[in-house]
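[1] could you look at this predicted model? Sequence included:
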Amino acid sequence: MHVLRYPGYGRGSFAPRRGRGGSQHGFTKRNEVTLDLVKHPLGELLTSFSNSDLQPKLSTLTDAASIKDCQYVASYNWVDADTPTIMVPGKPPLWSPLQQPRRLEEDSGLYFRDPNAARYPSYPTEPAVLALLEINPVFPTGEVDVFGCGSTMGNLLRFVRSVDKSFRFNVEAIGNTVFFVRKENDPRETIDGIRGYGHTFPEAYTTWETEVKRSESHQRLVQYDFGGFKCVVRFECDGYLPEKSNDKKGDSTKKGAQTGLDDLLEAFNNTAIKKGTPKLDGPLTVQSGGSPPPHHTIFDLKTRSGRFKKDIDMTDIYPALWLKQFPNFVVAYHDGAGTFHDIRVQDVKKDVQDWEKGNDAAIQRLAILIKKIVELARQDGKGLLEVYSPGVNRLEVRRQHGEGSHALPLELRVRWENGGDGGGPIVAIGDLSGSEGEYEDFSLADPHDSFSYDDSDDEIQDFTACSADSCGYCGKCTY
């Protein structure tokens, strides 16, 4: 593991964003939300699995127990606006640490478990699909077997690792693709008991650059091969490292440092808005803007208390980094009062490779489980299913209760089935042709290395400890 230690240098920023970090270690039952089976009843049971049903054949163990050919395919930023608005391709916040450590305020305000659902509850997966088709209108949708997120894939990974956590998510086959759609008790469910500095730290140590001002989160999509399937996975990205980028390194750093009084005032205002309730009126608007940095610069972030001189427990973090294919991990230790003197920027590629090699049996079970779910979804005549796990060692596949809910609106379902072509975004502003790296393969791995590295989204613990997940994308776990 290559580690860079920052005692706190660079320029401060109050850029508004949904940070992660946090003070929890791993998943605890205290952090788990009870699934509301009264508000959302379960449908007809089709089949159930335990881990003993997922034992791999020795002949296929090595073949499926790895992620291969991972590459960036799309991204977008959620933007603070009067109606639901995304910016495509967007850009994650720039790592811009303080020149001198200063005391930060504890986290406060409202934070949603699922920002995609909170901002666009009708079809939380729609923004990701629109971003993908905006960047590449002829994207080969028929080749995609699984379209998931850090939360749904992370829940399955926890199950095969025998982590005791209940979860549920919707499943729908659209064309050849089986969509996994995260499901909370309520799309605007907030996280109780927020504490620590998992939000205020990234607000102070990362910067939304001028081209993506008023952004609130960066969502990225990668595609990789796993277990014989081609998967597209969405997740939330905490930021990127300028010193690891070969593209306009000086310009990026300079942009991050040029924040005047007006920008600071705007950032303070945006922070206050962000902690309020997202506006849901109107259709989804798609703007063009931003430029995705190379994936080898992307990082995941957590904060921890350093009072007890104990390093972060990586038990539940390595699985998330593997699933999301993050090459960098930032951990920041505070003194208990909000000042961060020990900040470590770590290259974790080798550590995640080692975790993969040491957990090949669980990873093989994950491949088998995904295969079973995909087959059930493709064979089912009604098409709307749900995965439900009440806890350790039992996973059920059911029909969705009642009429169920689709992953995408009808027009977009038809477009996906027809190969992606045949329409643009709901509202397009500007031109994406000037964005750099849209069609570049950002895979980090040496072509002779069996571990193809790229990042993948947002979660096992409370939201402040998210990497998601973060799905970033999730609110309350490390995936």
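    All right, it came through fine. Residues are numbered from 1 along each chain as shown.

[2] rest of the way, CA atoms for contacts and neighbours
    Fine.

[3] and the longest helix along the chain, what does it pack against?
    Across the chain, the longest stretch assigned as helix under DSSP state H is helix 360-379. Judged by 3 or more C-alpha pairs under 8 Å, 6 or more residues apart in numbering; DSSP states H and E, the packing partners of helix 360-379 are helix 61-64, helix 150-160, strand 167-174, strand 177-182.

[4] packing partners of the third one?
    Okay, so that is strand 167-174. The helices and strands touching strand 167-174, judged by 3+ C-alpha pairs under 8 Å, 6+ apart, are strand 177-182, helix 360-379, strand 384-391, helix 410-417.

[5] against that first model, consider the following:
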Amino acid sequence: MSRPYRSRYTARAAPTPTQDVTKDLQQAVKRFTPSTTTTGAIKISDVEAVASYSWLDEPSPTILVPDCPAVWIDDEPERVPADTGRMFVDQNSARMGASHSPLAPMFAAIQDLGKTEKLRGLDLVTDRNSLRKLLRWATRAGGLKDFRIDIEVARGTVLFTRTEEEDSEVFDGFRGFGQEYLKHATAPMPGSEMATGHHRIITMSLGGIQVMVRFTVDACTMGPDAEDEEEDGDEDEDEEDTLTAAFSSLTTNARQFPGLTIQHSASRTIVPQSTLIELKTRASHKALDWEETYPQLYLSQTPYLYLAKHDRGAFRPAEKYDVAGRDLRPYAEQAEVGMVQLRDALLQILGSAREEGEGVGLSLVCQGEDLALYRRKEGTGRAVGKDILAMFQFRKK
């Protein structure tokens, strides 16, 4: 669920259409076919939290690092108004604008937290959204729409940049109650009152493919200081974290990332993965599409889903689901089979991108059910930029 705009959001990040899926493409270099594998299963493993950040509602691009998602409150709202205003589709792209990479805040947060070593050995860096689109294509699931993912290669690591038709959209007519419910059912941590969207970065193994994934988080069950141990368990970093926390709330320009400002949160720890919540709302007469929803949760290893049902904005207490629970096991098994097909698709795509080499702008385009890798005209598309590519220079060719 995306956060809505707030009133101080300036025209700099006004909704601007991104490129059409076929804009500035040259010849197709590879066409892909879905895997025919219908047996086996893949469990995502080796999940590790790397970094997190929240966008702040400032006139220029500013992120709060590491930050905490909004915290679920026990006093749930009984009634909320309908959603109005503007909603982000891709907040990273909207905030950074056309002249900067939407991946910049992700890498800036990783660098600021001293986690650049986590880039070693990666096969893929991506948003969860791109994996969901590819999963729909690979499994021929419903809801498949045309999409485009811009691609570059950095010392063997393939970087996916999400592209959308528009980075934000205005609520035109009635669009539900989800945004308002989210605001009323959660509370920001002190210092995060101006946050408009929380992002988390994890690494994981998807059938042997080493993936770094960025995704949004709606809420968590507790704040970052509720547990004594850190997410990554690095005990030898306690002294360094204490010193770093002494400089919290300072505002700095992100090294290597012009145009992006970093503010430091009071806590330099990341909330445990086990506390994350995905929040969804539905009219009481509408069922949740678990076949679409479960893979979303699985790809980010989000452990809880809270489903709030309503009758014209009058809400019942949220139904709370443990994603790993017995009741959802059939959907888990289906998702694990889908991971086999996604893994097979990614192996094809990564191999083809690496064959094209570094310094070549590529785009993965799905039209209808056809998926192909194209070269882009030089200087077009959502280029990653030299600042991000430089972070992979430790990789051996």
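    Done, it's in. Everything numeric in this text was worked out from a predicted model, so none of it was measured.

[6] hmm, back to that, tabulate the helices and strands packed on helix 360-379 of structure 1 in JSON lines, adding columns for mean neighbour count and distance to residue 413 of structure 1.
    JSON lines is the format used below for these (neighbours: other C-alpha atoms under 10 Å; distance: least, C-alpha to C-alpha, whole Å):
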{"stretch": "helix 61-64", "mean neighbour count": "16", "distance to residue 413 of structure 1": "30"}
{"stretch": "helix 150-160", "mean neighbour count": "26", "distance to residue 413 of structure 1": "20"}
{"stretch": "strand 167-174", "mean neighbour count": "24", "distance to residue 413 of structure 1": "7"}
{"stretch": "strand 177-182", "mean neighbour count": "26", "distance to residue 413 of structure 1": "11"}
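
[7] tell me which of those lies nearest to residue 197 of structure 1.
    Residue 197 of structure 1 sits nearest to helix 150-160 of all these, at 22.2 Å, using C-alpha to C-alpha.

[8] equivalent range in structure 2 for that closest one?
    Here helix 150-160 of structure 1 aligns to structure 2 at residues 128-138, judged by TM-score structural alignment.

[9] could you check the angle strand 177-182 makes with the longest helix of structure 1?
    Counting by axes from the mean of the first three to the mean of the last three C-alpha atoms, to 10 degrees, helix 360-379 of structure 1 lies at 110 degrees to strand 177-182.

[10] residues contacting helix 360-379 of structure 1, please?
    Counting by C-alpha atoms under 8 Å, 6 or more residues apart in numbering, helix 360-379 of structure 1 makes contact with 51, 54-56, 61-62, 64-66, 145-146, 156-157, 160-161, 171-173, 176, 178, 226-227, 356, 383-385, 397, all of which sit outside it.

[11] re earlier: among the helices and strands packed on helix 360-379 of structure 1, which is nearest residue 135 of structure 1?
    Of these, the one closest to residue 135 of structure 1 (C-alpha to C-alpha) turns out to be strand 177-182, at 19.1 Å.

[12] mean deviation of the helix or strand just after the closest one from structure 2?
    Counting by DSSP states H and E, the element after strand 177-182 of structure 1 in chain order, helix or strand, is helix 200-205. The superposed helix 200-205 of structure 1 is, by mean C-alpha distance after the TM-score superposition for structure 1, a mean 0.4 Å from where its aligned residues fall in structure 2.

[13] structure 2: matching residues for helix 200-205 of structure 1?
    By TM-score structural alignment, helix 200-205 of structure 1 lines up with residues 180-185 in structure 2.

[14] show me what that stretch is in contact with.
    So stretch 180-185 of structure 2 is contacted by 72-77, 80-83, 218, 279, 281 (C-alpha under 8 Å, 6+ apart).
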